[in-house]
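> 3D model of this:
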Amino acid sequence: MVKAVSFVAKSGTGKTTLLEKVIVHLKSRGYKVGVIKHDAHRFDIDHPGKDSHRLTAAGADTMLISSPEKLALVKKHSQSPPIEELIETYFSDMDIVLTEGFKKSGMPKVEVNRQERSAALLCRGESHDPTLVAVASDAKLELDVPVLDLNDAGAVADFIEATFLK
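I've put the predicted structure just below:
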């Protein structure tokens, strides 16, 4: 079973920026890292004018484009599959999968907290999320889980490595 941890926060807090840096640290340590980004909105990686877009527009339910260095899959569905299914299907060759979003999942979570964005925590506010394993914040917080320095991606990577990869 591939290990996975979700980075959660309110929009605009810096999840993607922190994840970018954590990925660089984990890759430099030799780990194979997968990433899944949750998008509550509609997105399109298929652009008008491209053959792949034409094939999808023609009605293909699944379209995969492959080159010597990467592949992209466009698979239509009526609802997003469970995160566990996505990890099992597409990430079995990874050491760890980092996800962005998926606040309501049962996966372990690191909450990203930037005080100027919001002093309130998602996982330790009105509700107590038992899957919270740490908070990466720019403030000194007193919590029942480790509080990591939001501005020290190396320390966040150390925590991920020690908790999920060792």
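> could you use CA atoms for every contact and neighbour count after this?
Fine.
> from Asp158, how far off is Thr16?
Relative to Asp158, Thr16 is positioned 18 Å away (CA to CA, to the nearest Å).
> Proceed likewise with the subsequent sequence, for comparison:
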Amino acid sequence: MRVVGLAGWSGAGKTTLLTRLIPHLVAQGLTVSTIKHAHHAFDVDVPGKDSWQHRQAGASEVLVSSARRWALMHELRGADEPPLGALLQKMSPVDLVIVEGFKAAPHRKIEVHRAGNGKGFLFPDDPGIAGIATDAAVETNLPVAHLDDIVAVARLIERSAMPIADVLAGRSPDLLD
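Take a look at the predicted model:
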């Protein structure tokens, strides 16, 4: 498995870009999974449903299964949020895991930047950023692709992805290769 992230300020278009990248990468024959970091409480469960009631009653984990999918929800119940490496170890093997968020974690990232967002670039302060997907002009030695050029952004993703073993070992993404 190889891992790469999409990092950027809220509103930069990370999710929109990711939902355009996944079908392209899958069409290239890759298996792709994602990890999405949320900065707030979120729920994948519908209040009132059985699985929601199980969690509300205090279950540490609730696995919901059907003929179409299964999902495992794990309640931290006050424990610390697990680091990216621990979450990656829970993933089933695929060719590529794309991490949305976790911008402070030590893995390679493609910065997603939208000029209309009014925020600065992350890359000057993050050595893990290996490329930039933006709709703005930028002076940098990093590879840059336009946000709407899915083929070019996909190439950045594939070139920048690092082996999961390097992420788990905490190897600095800017020193690899």
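> tell me the buried residues in the longest helix along structure 1?
Taking DSSP state H as the criterion, structure 1 has its longest helix at helix 15-28. For helix 15-28 of structure 1, the neighbour count (16 or more other CA atoms under 10 Å) marks 15, 18-19, 21-23, 25-26 as buried.
> show me the strands in structure 1, by range?
Assigned by DSSP state E, structure 1 shows strands spanning 3-8, 33-37, 62-66, 71-75, 96-100, 109-113, 132-137, 147-149.
> most packed of those?
strand 109-113 (a mean of 26; mean count of other CA atoms under 10 Å).
> what about that one, how far off from structure 2?
In the superposition with structure 2, the average deviation recorded for strand 109-113 of structure 1 is 0.7 Å (mean CA distance after the TM-score superposition for structure 1).
> before we move on, the earlier item: average gap between the longest helix of structure 1 and structure 2?
Superposing on structure 2 and averaging over aligned pairs (mean CA distance after the TM-score superposition for structure 1), helix 15-28 of structure 1 comes out at 0.6 Å.
> check which helices and strands that helix sits against.
strand 3-8, strand 33-37, strand 96-100, helix 153-160 (3 or more CA pairs under 8 Å, 6 or more residues apart in numbering; DSSP states H and E).
> tabulate those (JSON lines), appending distance to Gln115 of structure 1.
Below are the helices and strands packed on helix 15-28 of structure 1 laid out as JSON lines (distance: least, CA to CA, whole Å):
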{"stretch": "strand 3-8", "distance to Gln115 of structure 1": "15"}
{"stretch": "strand 33-37", "distance to Gln115 of structure 1": "23"}
{"stretch": "strand 96-100", "distance to Gln115 of structure 1": "19"}
{"stretch": "helix 153-160", "distance to Gln115 of structure 1": "17"}
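> contacting residues around the most centrally placed residue in structure 1?
Nearest to the mean C-alpha position of structure 1, by CA atoms, centre = their mean, lies Thr99 at 1.5 Å. Applying CA atoms under 8 Å, 6 or more residues apart in numbering, we find Thr99 of structure 1 in contact with 4-7, 35-38.
> so how far is Gly59 of structure 1 from it?
In terms of CA to CA, Thr99 of structure 1 sits 30 Å off from Gly59 of structure 1.
> what's around Lys119 of structure 2, how many residues?
14 (other CA atoms under 10 Å).
> no wait, Arg117 of structure 1
13.
> and if you look at Phe121 of structure 2?
If you count neighbours by other CA under 10 Å, Phe121 of structure 2 ends up with 18.
> now do the one 5 residues further on
Counted with other CA under 10 Å, the burial measure for Asp126 of structure 2 works out to 16 neighbours.
> ok, Leu165 of structure 1 next?
14.
> enumerate every residue touching it.
With CA under 8 Å, 6+ apart, Leu165 of structure 1 has these contacts: 3, 95-96.
> and which of those is nearest His47 of structure 1?
Ile96 (30.2 Å; CA to CA).
> wait, isn't the closest one in contact with Ile36?
No. Ile96 of structure 1 is beyond contact range of Ile36, at 11.0 Å (criterion: CA atoms under 8 Å).
> which ones are touching Lys36 of structure 2?
Lys36 of structure 2 neighbours (CA under 8 Å, 6+ apart): 99-101.
> burial count for Ala60 of structure 1?
Ala60 of structure 1, neighbours per other CA under 10 Å, totals 14.
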